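Trainee: Show me the folded form of this:
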Amino acid sequence: MGNLPTVLDVAEAAGVSRQTVSNVLNAPSLVRPETREKVEAAILDLGYRPHASARRLRTQKSSTIGIRLDPITTDGISGSILDRFLHALTEQADRKNLRMLLFTATGPDDEIAQFRRLSEGADVDAFVLTSTFHGDPRTEWLIENGQSFVTFGRPWGIDDMADPEHLWVDVDGAAGLRDATRHLLGTGARRIGYLGWPEGSGTGDDRRRGWLQAMRASDGSGLSDEQLAVLEVAAEDGVTFGADAMRRLEQQAGVVDAVVCTSDSLALGALMATGGRIPVIGYDNTPVAASIGFSSVEQPLDEVAAGVLELLTGAHGGRVHPEAAVSDPRHRLVAPRLVVRDGPSVIAGR
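Mentor: As a prediction, the model looks like this:
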């Protein structure tokens, strides 16, 4: 086996100094983009990987990102999204010579206790938060304690687009269900129902807004707000809840041409309740949607993971510095895409 490539090898291949290579690895914001690209190309070509232990001693950093491993959901459907995000994040972090440290927590307070333990022990340099919600105490603690972090999900309940203290990446849920509803309207459906989560869920409220926008548009359903009100039902997430919500929707609305849902779990429940006799579109494009064959909105998790790592390792370094003139946006809002399928040929009703 030949000798492993060194920093000097990378410097010679890129035509730069050894210090420039070191800056690209440890402080990329100091290097001009075109120079950084040359060095990164040389690193890739040579297969160079810095020695993690030596790097920690040199920078006094662990090169490690902490993230909570969410509990398994009861239906095992919607929870797969965070699993896929974690896989994408870990894979892309490895290419940047960063490590992921997984931990568990029973709730927000327990997660904060884990933040404290890991930061005091210098086990991690930054955190990634998922499943954000209104009044999230986790972000408050991280800000107060000067920790670097990025959230997958907006800091709901504040002016999240311009908030000076939060760095976040999210998928545009309103755009996703707006596209789904417009697709159904384009097929001739007019009375399009909506199955969503109870009000107060930032993510759920955002997706509901997309359905409403499409239904209220000049080329939409032509229904009044009063008529639209009977076409929506809120339910907890889960297949059984989705089936019950679909039955309630048909009882209160009468004729329903099609349904859009906040999750694939609710969508599967709706399909079971109707026996697949009307079109149903879910959200998350889980393996269940693909195997059964119903349409769903897909979250581009590779793009989300890339955005998270950009905010952690780029100009911001996981923290907002109001006194610094950093032009890089503090957030990334990623566009989802609608995956259209013919629908299940046969599905048993309940």
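Trainee: going forward, measure contacts between C-alpha atoms and count neighbours the same way
Mentor: OK.
Trainee: count of neighbours near Leu184?
Mentor: Leu184 is flanked by 20 other residues according to other Cα atoms under 10 Å.
Trainee: want to put them side by side, so please do this one too:
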Amino acid sequence: MAEGSRPTLVTVAEHARVSRQTVSNVLNSPEIVRPETRERVLRAIEELGYRPNVVARQLRTRRSSVLGLRMPPASDGISGQVLDRFLHALTDEAQRAGLRVMLFTAEDDDAEIREYQTLRATTGIDGFVLANTHAGDPRTQWLCDHDVPFVTVGRPWDDGGAPGASTSDDGLPHKVDDHPWVDIDGRAGTRAATQHLLDAGHRRVAFLGWPEGSGVGDDRLAGWLETLTDAGLAGDAVVQRTEDSVAMGAAAANRVLRDDDVTALVCVSDSIALGALAAARELAASRPDRAPVAITGFDDTPVARAVDLTSVAQPVADVAARAIELLRGQLDARPDSPDASTGVAQDRQVLIEPHLVVRATSRAAR
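Mentor: Take a look at the predicted model:
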């Protein structure tokens, strides 16, 4: 290649010893290219400094390569760290796929739908990523009705009487909708945390959760309850519900720990767990004769790592990668896409299992 000239698709293909179509596939549908070939092409792209002509691609495909995501309102500083990690991972994955993420704000679901209409009309935005799904969510219905590609980070949480809803074997409502979604298996996470505490010798394990009706919170509660049921310990199970904050977590823990038989707490979030940890430490100082309290959180935030809190880690990078994969699959399968014939079948609903990170706060029972 002549010095100073800009690398093209052809020069990348020559450098990697593949066809031009293979380079195009690596850029647009990498999942259909053999891993070793894909790596060779990516090395050639990096070595040559190749950058696709985005304007030409947009004119050819009639796609903006932009995805929209509503920025949720500010929340607790601890739990908000999970959102920060997700946004970074999603933006990174989108860029790897040749896409960009546009953030916008909206006061509620209806305002968010109005933003969908505006962005589709003014920017030709390709699709949307939805967060914070909930029962009766009107956003997914609007996007389906208007044939707009989207993926939700979170399952549908409609109640048992909603259209398309069904009930699981344990009586907990869930809805298997046809739209693509990616979610963390919160039930599996709290099952792991509860089993860890039982294995450590605890027999009275309480749950500190969010107010009833939170799909995510109720899912995590279900994992705790299932584990106690399997162990024959659900008969006197203790649940304390509270809002998601450190102060509220401390107050909830103080109420539960009036029962001296409670020696362990499974918390629905790190925010509540940190409050519970403060309450447990105050109790230990005032009543050194009482059995120490083991505590687990959920989210594995940097604060949890700093205070040595056992917590369930959410693989947010995996969630972001699968969300972009599901959206790209929809975009490439559209009739006006040049890659419509290269799409491959994939799961439309993805449940990703988290893992428990054991630290000092989940000590064995005395």
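Trainee: What segments of the stretch 51-200 of the first structure are strands?
Mentor: In the stretch 51-200 of the first structure, the segments counted as strands under DSSP state E, counting those that start in this stretch are 64-68, 99-103, 126-130, 148-152, 168-171, 192-196.
Trainee: Looking at these, which one is packed in the most?
Mentor: Among these, strand 192-196 has the highest mean neighbour count (mean count of other Cα atoms under 10 Å), at a mean of 27.
Trainee: what about that one, how far off from the second structure?
Mentor: Following superposition, strand 192-196 of the first structure is found to deviate from the second structure by 0.5 Å on average (mean Cα distance after the TM-score superposition for the first structure).
Trainee: Give me the next element, helix or strand, following that strand.
Mentor: Using DSSP states H and E, the next helix or strand after strand 192-196 of the first structure towards the C-terminus is helix 202-216.
Trainee: That next one packs against which elements?
Mentor: When contacts are defined as 3 or more Cα pairs under 8 Å, 6 or more residues apart in numbering; DSSP states H and E, helix 202-216 of the first structure sits against helix 173-186, strand 192-196.
Trainee: so which of these comes closest to Thr286 of the first structure?
Mentor: Proximity to Thr286 of the first structure (Cα to Cα) singles out helix 173-186 among those, at 14.7 Å.
Trainee: so that closest one corresponds to what in the second structure?
Mentor: Under TM-score structural alignment, helix 173-186 of the first structure corresponds to residues 186-199 of the second structure.
Trainee: Residues touching that stretch, excluding its own?
Mentor: 205, 216, 219-224, 226-228, 264, 266, 294, 296, 298, 311-312, 353-356, 362, 364 (Cα atoms under 8 Å, 6 or more residues apart in numbering).
Trainee: If burial is judged by neighbour count, which of these pass?
Mentor: 205, 216, 219-224, 226-228, 264, 266, 294, 296, 298, 311-312, 354-356, 362, 364 (16 or more other Cα atoms under 10 Å).
Trainee: Tell me the counterpart of Leu274 of the second structure in the first structure.
Mentor: In the first structure, the residue matched to Leu274 of the second structure (TM-score structural alignment) is Leu268.
Trainee: how big is the offset of the helix or strand hosting Val260 of the first structure relative to the second structure?
Mentor: In this assignment (DSSP H and E), Val260 of the first structure forms part of strand 258-261. With mean Cα distance after the TM-score superposition for the first structure, strand 258-261 of the first structure departs from the second structure by a mean of 0.5 Å once superposed.
Trainee: dump the residue contacts of the match of Leu274 of the second structure.
Mentor: Contact analysis of Leu268 of the first structure by Cα under 8 Å, 6+ apart lists Val239, Gly242, Ala243, Gly282, Ala289.
Trainee: one more time with 6 Å, if that's ok
Mentor: Leu268 of the first structure makes contacts with Val239, as judged by Cα atoms under 6 Å, 6 or more residues apart in numbering.
Trainee: The helices and strands packed on helix 202-216 of the first structure into CSV, with extra columns for distance to Ala54 of the first structure?
Mentor: Below are those laid out as CSV (distance: least, Cα to Cα, whole Å):
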stretch, distance to Ala54 of the first structure
helix 173-186, 43
strand 192-196, 50
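Trainee: For Val128 of the first structure, find the nearest of these.
Mentor: If we rank these by Cα to Cα, the stretch that ends up nearest is helix 173-186, at 20.0 Å.
Trainee: Can you give me the buried ones in the closest one?
Mentor: 173-185.
Trainee: next one: stretch 148-167 of the first structure
Mentor: Buried residues in stretch 148-167 of the first structure, counted by 16+ other Cα under 10 Å: 148-156, 160-161, 165-167.
Trainee: Closest to Ala253 of the first structure out of those residues?
Mentor: Among these, Trp156 lies closest to Ala253 of the first structure (Cα to Cα), at 31.1 Å.
Trainee: Could you pull up the contacting residues of that closest one?
Mentor: Trp156 of the first structure neighbours (Cα under 6 Å, 6+ apart): Phe133, His134, Gly202.
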